[in-house]
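sequence first, predicted model second:
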Amino acid sequence: MTTTRHVLYLFGSAAPPVLDIATVVRDAQERGFDVCLGLTSTAARWLAPKLAELERLTGHPVRSEYKLPGEPDAWPKADVIAFAPATFNTVNAWALGLTREFVVGVAAEGIGKNIPMVAMPCVNAAYVRHRQFERSIAELRAMGVTFLYGEGGFVPNQPGQGKPTDYPWRLVLDAAEDVCRA
């Protein structure tokens, strides 16, 4: 009996929890996902020494840049996109359709392609006081993104009080599994 693995595009931006992305990839693989890892340009710079290891782990190129016109797609088609950690900048750019970053562009296009999406921010309480942040979350939710923020999701901490090892990655992978079961 052959089982089909669901393809998970795991996208991360430059917030401290992204430094533990290899553990998240392994957890997703243990749940049966074929993981394709995409990063914002800054997250890719943070993880530069680990990119070759991450490519071996996923079996796919780690992407942070758009492909050139005419180049074939390097990844299989996504069954679900999980965007975490999503920074203040990433959340706002995505909601506004500002697609300078590869992962934001894929996520924005994924809305139009009806690819199920799960997102969880990683921002501090000072950022969330900016009115655009709540607007952006509302906009993404209105476009069908499951946004894990607040009760039952990510709860912001005070500036400088973050604990990256406490980031609730499990919630993102649980939600991605739920989407694939639906």
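Alright, I've got the coordinates.

CA atoms for contacts and neighbours, from now on please.
Fine.

just give the number of residues close to Ala86.
Look at Ala86: counted by other CA atoms under 10 Å, it has 24 neighbours.

from memory it sits against Pro121, does it?
Yes: applying CA atoms under 8 Å, one finds Ala86 in contact with Pro121, separated by 4.3 Å.

what sits in contact with each of those two?
Counting by CA atoms under 8 Å, 6 or more residues apart in numbering, no residue touches both Ala86 and Pro121.

spit out the contact partners of the nearest residue to Tyr167 once chain neighbours are set aside.
In this structure, Tyr167 finds its nearest non-sequential neighbour in Pro17, 6.4 Å apart by CA to CA, 6 or more residues apart in numbering. Residues near Pro17 by CA under 8 Å, 6+ apart: Pro85, Pro164, Thr165, Tyr167.

is it fair to say the first one lies in a helix?
The reference is to Pro85. No: under the criterion used here (DSSP: H, G, I helix; E, B strand; the rest coil), Pro85 is strand, not part of a helix.

now name the helix or strand holding Thr4.
For Thr4, there is no enclosing helix or strand under DSSP states H and E.

for the protein, which segments count as strands?
6-12, 33-39, 80-86, 117-121, 146-147 (DSSP state E).

quick one, helices of this protein?
Assigned by DSSP state H, the chain shows helices spanning 21-30, 41-46, 51-58, 88-96, 102-112, 125-128, 131-142, 169-181.

redo those helices as TSV? Include distance to Tyr9.
Compiled in TSV, the helices of the chain are given as follows (distance: least, CA to CA, whole Å):
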stretch	distance to Tyr9
helix 21-30	10
helix 41-46	15
helix 51-58	11
helix 88-96	16
helix 102-112	9
helix 125-128	26
helix 131-142	18
helix 169-181	10
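
and Phe154, which of the ones you listed is closest to it?
Minimum separation from Phe154 across the helices of the chain (CA to CA) falls at helix 169-181, 8.9 Å.

which one of the contacts of Pro17 is nearest Val145?
For those, the nearest to Val145 is Pro85 (14.5 Å; CA to CA).

pull the number of nearby residues for that closest one.
28.

that one contacts Leu148, doesn't it?
No: using CA under 8 Å, Pro85 is not in contact with Leu148; the gap is 10.7 Å.

who touches both of these two?
Ala119, Met120, Pro121.

residue contacts, the last one?
If a contact means CA under 8 Å, 6+ apart, then Pro121 has Ala84, Pro85, Ala86, Thr87, Phe88, Val91, Leu148, Tyr149, Phe154 as its contacts.

here comes the other one, which I'd like you to weigh against the first:
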Amino acid sequence: MTEPDREPFLYVVVCAAGSAAGVGELIGAARRRGWAVGVIATPTAAHDGFLDLAAVEALTGRPVRARSRRPGEPRPFPAPDAVLVAPATFNTLNKWAAGIADTLALGTLCEAYGLGVPIGVLPCVGDALAAHPAYRESLARLRAMGVRFGEPAGTGDFPWEGALDLVARPAQARSQPTAGPTSIPPVNTS
């Protein structure tokens, strides 16, 4: 449950897709619904022009994160009450389902399952990639983990505000994990 003296905190994981430039719409909608927001971007999304980092930082009041903390650095975000992945790419979804945590974004997603927080995803995957059997298997595995999916979208008219409907209201966040090991401590990627 969210601490009474702070706003519920939403992690938004942004992947390198053309629609990523519109993530400000999601941030604005989340703020209107009472969420504080922190953005974690894949390295390509953060450094190859998919996001206007200064604009996103102005909207959230926090730095966009694309790398893990160095030893001794303070945690820039509180623990999440929910996580949204939007847009979610073929690469990120397949790596996440396989448990690969080779970036901060993927490590955060792998850890979120163990935290038991609601996780929502808006895929942005073309038809040719979506036809790949590994992708279908990855979606099945993530759904079995309790991940909630919105309708796949292209780069136009991305359903940003609808993504918020995939995660529990702030008062309902912080449930216990429904599956998975609880005796193994999670890797601290934040």
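Okay, I see it. Predicted, not measured: the structure shown is a model, and the values here were computed from it.

TM value for the aligned chains?
TM-score for the superposed pair, counting by TM-score structural alignment, normalised by the length of the first structure: 0.85. Supporting figures: 169 aligned residues with a CA RMSD of 1.9 Å.

one step back: and which of the shared contacts of Pro85 and Leu148 of the first structure is nearest Glu139 of the first structure?
Ala119 (12.8 Å).

show me what that closest one aligns to in the second structure.
For Ala119 of the first structure, the aligned residue in the second structure is Val121 (criterion: TM-score structural alignment).

wait, doesn't Phe147 of the first structure sit right on Glu139?
No: Phe147 of the first structure lies out of contact with Glu139 (CA under 8 Å); the separation is 10.4 Å.

which residue in the second structure aligns with Leu98 of the first structure?
In the second structure, Leu98 of the first structure lands on Ile100 (TM-score structural alignment).

how about the helices of the first structure in CSV, adding mean neighbour count?
Below are the helices of the first structure laid out as CSV (neighbours: other CA atoms under 10 Å):
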stretch, mean neighbour count
helix 21-30, 17
helix 41-46, 18
helix 51-58, 15
helix 88-96, 20
helix 102-112, 19
helix 125-128, 14
helix 131-142, 16
helix 169-181, 17
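
nearest to Thr4 of the first structure, out of the ones you listed?
Across these, closest to Thr4 of the first structure is helix 169-181 (CA to CA), at 11.5 Å.

what angle separates that closest one from helix 21-30?
30 degrees (axes from the mean of the first three to the mean of the last three CA atoms, to 10 degrees).

name the residues that touch helix 169-181 of the first structure?
6, 8, 24, 28, 79-82, 84, 116-120, 148, 153.

if we go to 7 Å?
Residues outside helix 169-181 of the first structure that contact it (CA atoms under 7 Å, 6 or more residues apart in numbering) are Ala28, Val80, Ala82, Pro116, Val118, Met120, Gly153.

same check, this time on stretch 33-41 of the second structure
The contact list for stretch 33-41 of the second structure, computed with CA under 7 Å, 6+ apart, reads 7-15, 27, 60, 62, 64-66, 77, 105.

okay if I get the contacts of Pro121 of the first structure as CSV plus distance to Ala175 of the first structure?
Converted to CSV, those look like this (distance: CA to CA, whole Å):
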residue, distance to Ala175 of the first structure
Ala84, 12
Pro85, 14
Ala86, 15
Thr87, 19
Phe88, 21
Val91, 18
Leu148, 9
Tyr149, 12
Phe154, 13
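
quick one: the most centrally placed residue in the first structure from Pro69 of the first structure, how far?
Compute the mean C-alpha point of the first structure, and by CA atoms, centre = their mean the closest residue is Phe83, 1.7 Å away. As for Phe83 of the first structure, its distance to Pro69 of the first structure is 25 Å (criterion: CA to CA, to the nearest Å).

distance of the equivalent of Thr23 of the first structure over in the second structure relative to Cys124 of the second structure?
Counting by TM-score structural alignment, Thr23 of the first structure corresponds to Glu25 in the second structure. According to CA to CA, Glu25 of the second structure and Cys124 of the second structure sit 16 Å apart.

with Val13 of the second structure instead?
13 Å.

give me the more crowded residue out of these two.
More crowded of Val13 of the second structure and Cys124, by other CA under 10 Å: Val13, with 27 against 24.

that one matches what in the first structure?
Match for Val13 of the second structure (TM-score structural alignment): Phe11.

Arg65 of the second structure now?
By TM-score structural alignment, Arg65 of the second structure lines up with Arg63.

same question, Pro133 of the second structure
In the first structure, Pro133 of the second structure lands on Arg131 (TM-score structural alignment).

returning to that earlier point: check the contacts of Pro17 of the first structure and tell me the two furthest apart.
Pro85 and Thr165 (12.3 Å).

tell me the contacts of Cys15 of the second structure?
Ala41, Thr42, Ala45, Ala86, Pro87, Ala88, Thr89.

next, the contact list for Thr60 of the second structure, please.
Thr60 of the second structure makes contact with Val37, Gly38, according to CA under 7 Å, 6+ apart.

and it, how far is that from Ala144 of the second structure?
For Thr60 of the second structure, the distance to Ala144 of the second structure - CA to CA - is 31 Å.

ok, Leu93 of the second structure next?
Distance, Leu93 of the second structure to Ala144 of the second structure, using CA to CA: 14 Å.

which positions in stretch 63-72 of the first structure come out as buried?
Arg63, Ser64 (16 or more other CA atoms under 10 Å).
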